[in-house]
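>>> what's the 3D shape of this:
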Amino acid sequence: MKFVLVFSAIIAGAFANEWRLHNNCPFTVWPGILGNPGKGNPEGGGFALGQGQTHTYQTAGDWAGRVWGRTNCNGGGHCETGDCGNKIQCQGAGGVPPVSLAEFTLNGAGNQDFYDVSLVDGYNLPLRITPIAGTYRKTGGGKYDCNVAGCNADLNARCPAELAMKNSGGSTIACMSACMKFNTDEYCCRGSHSTPQTCKSKDWPKDYPAIFKGACPDAYSYAYDDTSSTYTCHGNPQTGYEITFCP
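Presented below is the predicted three-dimensional model:
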């Protein structure tokens, strides 16, 4: 029986992905974690991460979901950005936009991972995804094969005034997407603009996604910004990922 238990643990570990969340910001960040339906919410969906700290956990090899950073959370669990319903452990709730997102689908089509940093829901913090050395194998896919994805720029500092979300002190704490701000079919890629062919900058009154893309060329700037934003990776045997806030 002891042998069976140990063997089972080895098998379970072999198919686990390691996650390292690192806070390089000069303040505490509260990561939020939301699994896709049926995929689970690791660490209860959130925790506090002090300046310079790293928090490590594991997920099943087919996990899919998103990770984001919340800022200025109080004792009651309410956060200035990325709030998930006034609780530190989000427990299945998503973050209120605008918020920068790290998105993952592990062991998807072709037995590979898909990952990206998305600003489609707006921006609140710089964010970087790095595959952990020794856990993956490259397959000759070029720039988007197991490489670093992210947004290193401070978009809050260059956010257009009409998109800026400010705190009570008047400081810009997040930058809304054009879809969130204006809620039009053109900016939200819906209705007659719901395909890659019809959701185009020529139909936007102002090319706000270009501002996001110019600052963060490797991140999603709008819904159909796939070709220059989606990264893939094959595990060796399972890819681990480091997510760094304020890289």
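>>> going forward, measure contacts and count neighbours with C-alpha atoms only.
Fine.
>>> From the centre of this structure outward, give me the first residue you hit.
Closest residue to the average C-alpha location of the chain: A102 at 1.3 Å, with C-alpha atoms, centre = their mean.
>>> tell me the contacts of it?
66-68, 115-118, 127-129, 243 (C-alpha atoms under 8 Å, 6 or more residues apart in numbering).
>>> Give me the buried entries from these.
66-68, 115-118, 127-129, 243 (16 or more other C-alpha atoms under 10 Å).
>>> Which of these fall in strands?
66-68, 115-118, 127-129, 243 (DSSP state E).
>>> Where do the helices of the protein begin and end?
Using DSSP state H, the helices found in the chain span residues 2-14, 155-158, 178-182, 185-188, 208-215.
>>> Which among the ones you listed is found nearest to G45?
helix 2-14 (21.1 Å; C-alpha to C-alpha).
>>> Go through that closest one and flag the buried ones.
Buried positions in helix 2-14, judged by neighbour count with 16+ other C-alpha under 10 Å: G13.
>>> Then stretch 34-46?
34-35, 40-43, 45-46.
>>> So which of those sit within strands?
34-35.
>>> Throw the buried residues of stretch 34-46 into a markdown table and include distance to A153, thanks.
Shown next, in a markdown table, are the buried residues of stretch 34-46 (distance: C-alpha to C-alpha, whole Å):
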| residue | distance to A153 |
| --- | --- |
| L34 | 24 |
| G35 | 27 |
| G40 | 31 |
| N41 | 28 |
| P42 | 28 |
| E43 | 28 |
| G45 | 26 |
| G46 | 24 |
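>>> hang on, isn't Y115 packed against F104?
Yes. Using C-alpha atoms under 8 Å as the test, Y115 is close enough to F104 to be in contact (4.4 Å).
>>> Report the contact partners of the closest residue in space to the residue nearest to the centre of the chain that isn't next to it in sequence.
Distances taken as C-alpha to C-alpha, 6 or more residues apart in numbering place V117 nearest to A102, at 4.6 Å, with adjacent residues excluded. Counting by C-alpha under 8 Å, 6+ apart, V117 touches 100-103, 127-129, 149-151, 218-220, 229.
>>> in stretch 162-175, what's buried?
163-165, 172-175.
>>> can you tell me the distance between the two ends of that stretch?
9 Å (C-alpha to C-alpha, to the nearest Å).
>>> what sits up against that stretch?
With C-alpha under 8 Å, 6+ apart, stretch 162-175 has contacts from 80-81, 98-99, 122-125, 155-157, 159, 176-178, 181.
>>> this one as well, want them side by side:
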Amino acid sequence: MESLFFFVAAVVLFWGPAPAIAATAFTFHNKCRYTVWPATLSGNTATRLGGGGFELRPNATASFSAPPSWSGRFWARTGCSFDPTGTAPGHCDTGDCGGALLCSVGGAPPVTLAEFTLAGPSTGDKDFYDVSLVDGYNVGIGVRPASGGQRGDNRCQYTGCVADVNKRCPTELRVAGAAGHTVACRSACEAFGASEYCCTGAHGSPASCGPSRYSQVFKSACPAAYSYAYDDATSTFTCASGTQGYRITFCPTAGDRI
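Predicted structure coming up:
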């Protein structure tokens, strides 16, 4: 043990301390034909990116930086109306977080999520990220790492949900908006509450909870996104620390994969 200590000490003296991990830039791009209100929720720090939520008009972009080891999620809210004075609660047709513009709680399902845990000591100096339909779907989301994060890592790549799942949503899972058209697609867990869909109780492990005919609708539409709780093998992506940032696109197209 002593010789290992001196070896490590010698390496540190020779090479110097490991370089600090830089902040990670998140750039949001709204390619929907309508305004969305992106929401951010931090899981492990007090850092509230974008204050917790903001308005993003069609074709607009916004960028924020997150510190190393940041963990959290992003989603788009649709059909929102907020009191300009801030004295009364607002409302969103999908993804609402208690009527607040600046979210401090998660979005009400059904909602499409982009989830991140950035590089730090507990992650082996890798970023982990995914797009999840476990809580249902409201808006397509694409995540593309900056070119600096590729470096031959075949799990450091584009992921997301390009297809409009609302058009494929089974009737019993549809959420209708004020005009009667489908604005979101519920997960089977939310719709029926059964343990085999929620992966709880007797179905609370990967061995006892597999894909259902409902989750397969999501997986068929969006093969790289989580379709149920234990859909890890094809849905979790990683990039080495030092990735310059990520571009998160709402209503992405096939061309955003490049």
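>>> now what about the TM-score between them?
Remark: TM-score between the superposed chains equals 0.87 [TM-score structural alignment, normalised by the length of the first structure]; 226 aligned residues with a C-alpha RMSD of 1.6 Å.
>>> How many residues are close by the counterpart of E115 of the second structure in the first structure?
Taking TM-score structural alignment, the alignment pairs E115 of the second structure with E103 from the first structure. Look at E103 of the first structure: counted by other C-alpha atoms under 10 Å, it has 19 neighbours.
>>> follow-up on the earlier one: for the contacts of stretch 162-175 of the first structure, which two are the farthest from each other?
Counting by C-alpha to C-alpha, the most remote pair of the contacts of stretch 162-175 of the first structure is E80 and A178, 20.2 Å apart.
>>> Neighbour count: those two, which is higher?
Higher neighbour count among E80 of the first structure and A178: A178, with 24 against 16, using other C-alpha under 10 Å.
>>> check contacts around that one.
With C-alpha under 8 Å, 6+ apart, A178 of the first structure has these contacts: 163, 187-188, 208-209.
>>> Looking at those residues, which is nearest P26 of the first structure?
Among the contacts of A178 of the first structure, and counting by C-alpha to C-alpha, the member closest to P26 of the first structure is L163, at 24.6 Å.
>>> Show me what that closest one aligns to in the second structure.
That one, L163 of the first structure, aligns with L173 by TM-score structural alignment.
>>> What's the separation between that match and R151 of the second structure?
41 Å.
>>> In contact with I243 of the first structure, which residues?
By C-alpha under 8 Å, 6+ apart, the neighbours of I243 of the first structure are 19-22, 102, 127-130.
>>> want to throw those into JSON lines with distance to W30 of the first structure?
Formatted as JSON lines, the contacts of I243 of the first structure follow (distance: C-alpha to C-alpha, whole Å):
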{"residue": "W19", "distance to W30 of the first structure": "15"}
{"residue": "R20", "distance to W30 of the first structure": "14"}
{"residue": "L21", "distance to W30 of the first structure": "10"}
{"residue": "H22", "distance to W30 of the first structure": "11"}
{"residue": "A102", "distance to W30 of the first structure": "14"}
{"residue": "L127", "distance to W30 of the first structure": "13"}
{"residue": "R128", "distance to W30 of the first structure": "16"}
{"residue": "I129", "distance to W30 of the first structure": "17"}
{"residue": "T130", "distance to W30 of the first structure": "19"}
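>>> Widest-spaced pair of these?
It's W19 and L127 that sit farthest apart of those, by C-alpha to C-alpha, at 14.6 Å.
>>> picking up where we left off before, widest-spaced pair of the buried residues of stretch 34-46 of the first structure?
Farthest pair in the buried residues of stretch 34-46 of the first structure, by C-alpha to C-alpha: G40 and G46, 12.4 Å.
>>> where's the closest residue to C90 of the first structure other than its chain neighbours relative to I173 of the first structure, distance?
Distances taken as C-alpha to C-alpha, 6+ apart place G45 nearest to C90 of the first structure, at 4.6 Å, with adjacent residues excluded. G45 of the first structure sits at a distance of 23 Å from I173 of the first structure (criterion: C-alpha to C-alpha).
>>> pretty sure K126 of the second structure contacts C156?
No. Under the criterion of C-alpha under 8 Å, K126 of the second structure makes no contact with C156, lying 10.0 Å away.
>>> The second structure: matching residues for stretch 177-188 of the first structure?
Going by TM-score structural alignment: stretch 177-188 of the first structure matches residues 187-198.
>>> ok now the matching stretch, how far from the chain's centre?
Centroid separation for stretch 187-198 of the second structure versus its chain: 21 Å, with C-alpha atoms, centre = their mean, to the nearest Å.
>>> now swap in stretch 148-168 of the second structure and tell me
11 Å.
>>> Now that stretch: buried residues?
149-150, 155-166.
>>> what's the answer for stretch 61-71 of the first structure, then?
61-71.
>>> Now check the second structure for the residue matching D116 of the first structure.
With TM-score structural alignment as the criterion, D116 of the first structure pairs with D130.
>>> How much space separates its match from H29 of the second structure?
In terms of C-alpha to C-alpha, D130 of the second structure sits 17 Å off from H29 of the second structure.
>>> what does G245 of the second structure give?
14 Å.
>>> who has more neighbours, the two?
H29 (23 against 20).
>>> Counterpart of that one over in the first structure?
By TM-score structural alignment, H29 of the second structure lines up with H22.
>>> how about the nearest residue to its match, chain neighbours excluded?
H22 of the first structure sits nearest to T54 (C-alpha to C-alpha, 6+ apart), 4.3 Å away.
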